[in-house]
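1. Sequence and predicted structure below; questions after.
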Amino acid sequence: MKIIVIGKSGQLAWELAQLSTPEHEIVCFGRDDVNLEDVTALTNMLHLHNAAGVINASAYTAVDKAESDVENAFMLNAKAVGNLAQACKALAVPLVHVSTDFVFHGDKGSPYLPSDKINPLGVYGASKAQGEQLIADIYPERSAIIRTSWVYSTHGNNFVKTMLNLMASKPELGVISDQIGSPTYAKGLAETCIACLNNQVIGIHHYTDSGVASWFDLAVAIQNFGLELGLLDKRIAIKPITTAQYPTPAKRPHYSVMDKASLANALPEISLTHWQEQLKAMLTALKVEREAQLAFIN
């Protein structure tokens, strides 16, 4: 069984590549490898590689930049997604597409259901919402849309690694405390995407690690585990600040916790782990990677 991943350099694509086995080969294609604007090229690529399933891990994720780069955001997050759905439909290949909590406004105050009305605040969320709609219109019979949030990994750029770097170099930090969501280790998300293909899951579902946090809560946990694991050598002050104190080009949902019951029903074998446990697992893996790099250099 060969699974084709659209996306090559991102966190999720990297974690998916680590799951490749001789029995379940996972091959990643970046934007330089295939033209996402050409349905025929996509279809030919999937046919050539005898794809048994496709996971779309490619996205325009620069939330603030998207506000001024609207055309490119919609091209990658909407048009390319529709093209991929057409290619998969032509070959009857199941598709798993990863979406985002940013399709929601953030004013509900309780966990969002997959069926709740979407109302994105900015270009990024709107482009991802359009991508979801194109899949639902084109290929609902063999596609799954998995919404996730606050994704991090040992690979690539993300909040966790940025915080570690800032904590090592700054005397104090101010971190937003009035945006509430659920952090997600990309490794668990990757495993869930594979399980969705294997179990022929369809429809819209939500996946994050369990539990709820603010960015401030996450930063505090990063520091605590970082000190415990020896990734940090000193404690600094972390102060809660409001969204208003840290203005950005794009508005973000204040509350984007998502209900994961439908996915738990579709995949009984998937057990959700609390975000703090997953964070410690990622930081432990990061420590091992860094130690291996140092040993190689020396």
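-> Structure's in. What do you need?

2. switch to C-alpha atoms for all contacts and neighbour counts from now on
-> Noted.

3. Please list all residues in contact with the spatially most central residue of the chain.
-> When Cα atoms, centre = their mean is applied to the chain, the residue found nearest the centroid is V151 (4.7 Å). V151 makes contacts with N158, P183, T184, Y185, A186, as judged by Cα atoms under 8 Å, 6 or more residues apart in numbering.

4. count of neighbours near F216?
-> 22 (other Cα atoms under 10 Å).

5. from what I can see it touches I180, true?
-> No. Between F216 and I180 there is no contact under Cα atoms under 8 Å: 9.4 Å.

6. The structure to be compared is supplied as follows:
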Amino acid sequence: MTRYLITGAAGMLGQDLQRALAGREVTALTRQDLDVTDADAVRSAVAGHDVVINAAAYTAVDNAEADEDAAYAINATAVEHLAKAAAEAGAKLVHFSTDYVFQGNAQAPYAENEQRDPLNAYGRTKAAGEELALAAHPEGTFIVRTAWLYGAGGPNFAKTMVKLAENNPEITVVNDQLGQPTYTRDLAEQTVKLLDAQAPAGIYHGTNSGETTWFGFAREIFHLAGHDSERVKPTDSAAFVRPAARPAYSVLGHDAWRAAGIEPMRNWRDALEAAAEDGVLTSTW
């Protein structure tokens, strides 16, 4: 029987990975259970497992600008620890990365083999994590880049929009950043499909299909949550200046799935409808 280890198990994605692997032999470790920056602790935790799924990450994008070392420790150094431990144990490693490894100035979906070119500190640490993992365990590392995550297990944009809808007659959302809202349940299930298919190691883009802006995403959330979507008004990024620059174009291509004989994830609108049916579009977390 395949033995799975999930790190970052208490996070939004980690929770859905546990659901997607229900009925299998899974060790689920939270941040409190395992310090992924401790090489010896990582080696001990990975031993005896066949698949390591790393959902642990430093995701505070703006904070990373002032504390890149802390972000690097979790997003890069820890990933190298996991890759080396997985290689030593003869295990596969699935590591989740991000659209932020790209500059965000493209006009067509980024291919999996596109050169990394991050535009902020968070992106630099995630790009480094990819490179270190692939170097340490090239035959067994699966990099799954994702973006714009929302789900049942924690605070996220979708839940924030619903909360704002309940307390504000009108809100403004940026309409000049294009990307792919991605449901963590879909990503978890796609990850399991990837492993079950015995697909080749390498880079995959784990985002729901299609594209929209944050404004378009917010309007669809309002609609599905039973609110008037006309209450969402468009603005541009200049109105929301933040410490870390955001990519203007974060659409990722999905050719690697097809090459592996796996269908890419469904359209983001279909996924959001399913999330609404799952009760995700509530303001509680």
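-> Right, received. Where do you want to start? Since we're looking at a predicted model, the values are computed, not measured.

7. What subset of the contacts of V151 of the first structure is buried?
-> By neighbour count, with 16 or more other Cα atoms under 10 Å, the contacts of V151 of the first structure hold P183, T184, Y185, A186 as buried.

8. so how far is D99 of the second structure from the equivalent of the second one over in the second structure?
-> In this case it means T184 of the first structure. Counting by TM-score structural alignment, T184 of the first structure corresponds to T182 in the second structure. Using Cα to Cα, to the nearest Å, T182 of the second structure is found at 12 Å from D99 of the second structure.

9. Need the overlap of contacts for those two.
-> T146, A147.

10. sorry, back to before: excluding covalently adjacent residues, which one is nearest to the residue nearest to the centre of the first structure?
-> T184 (4.7 Å; Cα to Cα, 6 or more residues apart in numbering).

11. ok, now which ones touch that neighbour?
-> Counted by Cα under 8 Å, 6+ apart, T184 of the first structure has contacts T148, S149, W150, V151, Y152, T208, D209, W275, Q278.

12. any idea how far the equivalent of the residue nearest to the centre of the first structure over in the second structure lies from D186 of the second structure?
-> With TM-score structural alignment defining the correspondence, V151 of the first structure maps onto L149 in the second structure. According to Cα to Cα, L149 of the second structure and D186 of the second structure sit 10 Å apart.

13. Same check on A56 of the second structure?
-> Going from A56 of the second structure to D186 of the second structure by Cα to Cα gives 18 Å.

14. And for A259 of the second structure?
-> 19 Å.

15. Compare neighbour counts for the two and give me the winner.
-> Between A259 of the second structure and D186, counting by other Cα under 10 Å, D186 is the more crowded of the two (23 against 11).

16. ok so, going back, out of the contacts of T184 of the first structure, grab the one that's most surrounded.
-> Of these, with other Cα under 10 Å as the count, T208 tops at 30 neighbours.

17. wouldn't it be in contact with S149 here?
-> Yes. The criterion here is Cα under 8 Å, and T208 of the first structure meets it with S149 at 6.4 Å.

18. Which neighbours do these two have in common?
-> With Cα under 8 Å, 6+ apart, T208 of the first structure and S149 have common neighbours S182, P183, T184.
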